[in-house]
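1. no sequence for this one, just the structure:
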């Protein structure tokens, strides 16, 4: 069975519901709690890699010394074509490692479930094709990618943060939002300027629309990891069609 290395960068930032989606797709998870001192592998021997979020910049080695090894594994994945999915900090790390730019306190902070616009470039993307034009996604960040790597495909955006999703090469994706997070997690976040009850209620209301879409995207990633680019895209397309039908593939306000 194919396996995926999942690097956890914060105590509460585990794979959450995404674990079940990946397992449904046929992947075995190897979750490494790097934030707790668990050593990262010396080399990438997995079929795929997922870099989760955390309250750091990608190069914040002084506070999070394991990030140096995490970047090394990201570089190896890019060099060898191992499928990568980076979330929040993980997406920022992918952008930086591939030659883009990440800045602290960039623009307006985003928190809670917000409408993410899927760009036309996503129409041919193995993971993001056929999605509704606007999908709710849970956000929790103030740092952001401010310049994509050269040649990257720009897949999704919000008004406050343009680079919500992108692809580097053919097999590496970064997202600023959190497809793995359930609304209950928002209860743990306290962000100045946001009413926690209001933010939570919005996420609960959006979940019936957002969940089937992000489940489809993660399922496509699992298929890609198992069967390779061409077959994985075909399998993901079929899975996405079925999931899109169940979700109504309707836009979200």
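-> Noted; the coordinates are in hand. Here the structure is a predicted model, which is why all the values come from computation and not from measurement.
2. can we go C-alpha only for contacts and neighbour counts from here?
-> Will do.
3. ok but residue 113 is inside a strand, no?
-> Yes - the assignment for residue 113 by DSSP: H, G, I helix; E, B strand; the rest coil puts it in a strand.
4. try this one side by side with the last:
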């Protein structure tokens, strides 16, 4: 049987801490999604490293990661990524977008991404799955509400008509969406651990991206709940491998 092959499209730069402890952000994704007998490649698209057009057919699916960049921006690599995603969409490839990846997929399909009018969402949040979507997930034994780590200040404000919102929260109206059977976006971070979240909060404070009070509140919220990591893993693996 031919080995399945997947690629991580890295839209962020690794921190020294994540490289040292987790083998980089791409390693975090591969650890969550990889199954025996698969091949996983990594393309650092934020550095301009993209697969060639004649390589795209080799892959069964692609994962688009989070980023410190804006999905509504016009950096050269962001424009190149939009072009790539449209090619993959036309090829009906499985596409799983996380945080920035979720947003850039929404934009590629014709949606609108902006700063959230309610500001940053950092910590652990409970999201509600659409009844129509949760019905299709019954084989995975997932509850109708799931907790997930969030770290974003942008969000999808509008999706194209053919896209379906499949989860929302009190803060964000489009926490998840799907387009056909081959594209799914998740605003939160199913791959993150609490340790990565706390490290990221420190980086955001040190970089003056958020004020201390926001960081303290995020740490307090993170201490109250646990993300449903195993449930998210089951959902992401089964979507990417075509079992949903």
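-> Great, that's in hand. Keep in mind that this is a model prediction, so the values were computed, not measured.
5. OK, contacts around the residue sitting nearest the centre point of structure 1?
-> Closest residue to the average C-alpha location of structure 1: residue 87 at 3.3 Å, with CA atoms, centre = their mean. Shown in contact with residue 87 of structure 1 (CA atoms under 8 Å, 6 or more residues apart in numbering): 50, 51, 52, 53, 174, 175, 176, 177, 178.
6. Using TSV, lay out those residues together with distance to residue 43 of structure 1, neighbour count and secondary structure.
-> Below are these laid out as TSV (distance: CA to CA, whole Å; neighbours: other CA atoms under 10 Å; DSSP: H, G, I helix; E, B strand; the rest coil):
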residue	distance to residue 43 of structure 1	neighbour count	secondary structure
50	15	25	strand
51	15	27	strand
52	18	22	coil
53	21	28	coil
174	21	28	strand
175	24	25	strand
176	26	30	coil
177	28	28	coil
178	27	22	coil
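7. what's the closest of the residues you listed to residue 187 of structure 1?
-> residue 178 (14.7 Å; CA to CA).
8. What is the aligned counterpart of that closest one in structure 2?
-> Under the alignment (TM-score structural alignment), residue 178 of structure 1 pairs with residue 189 in structure 2.
9. Enumerate every residue touching its match.
-> Contacts for residue 189 of structure 2 (CA under 8 Å, 6+ apart) come out as 98, 99, 148, 149, 150, 151.
10. To which residue of structure 2 is the residue nearest to the centre of structure 1 aligned?
-> Alignment note (TM-score structural alignment): residue 87 of structure 1 maps to residue 98 of structure 2.
11. before we move on, which element is the residue mapped onto residue 241 of structure 2 from structure 1 in?
-> Alignment note (TM-score structural alignment): residue 241 of structure 2 maps to residue 223 of structure 1. Counting by DSSP states H and E, the element that carries residue 223 of structure 1 is helix 196-227.
12. And that helix, what's buried?
-> 196, 199-200, 202-203, 206-207, 209-226 (16 or more other CA atoms under 10 Å).
13. quick one: the match of residue 178 of structure 1 from residue 31 of structure 2, how far?
-> 14 Å (CA to CA, to the nearest Å).
14. same deal with residue 84 of structure 2?
-> With CA to CA as the criterion, residue 84 of structure 2 and residue 31 of structure 2 are 25 Å apart.
15. Between those two, point out the one with more neighbours.
-> residue 84 (18 against 13; other CA atoms under 10 Å).
16. all helices for structure 2, in order.
-> Using DSSP state H, the helices of structure 2 run over 16-22, 25-33, 76-90, 100-108, 131-136, 194-206, 212-224, 229-240.
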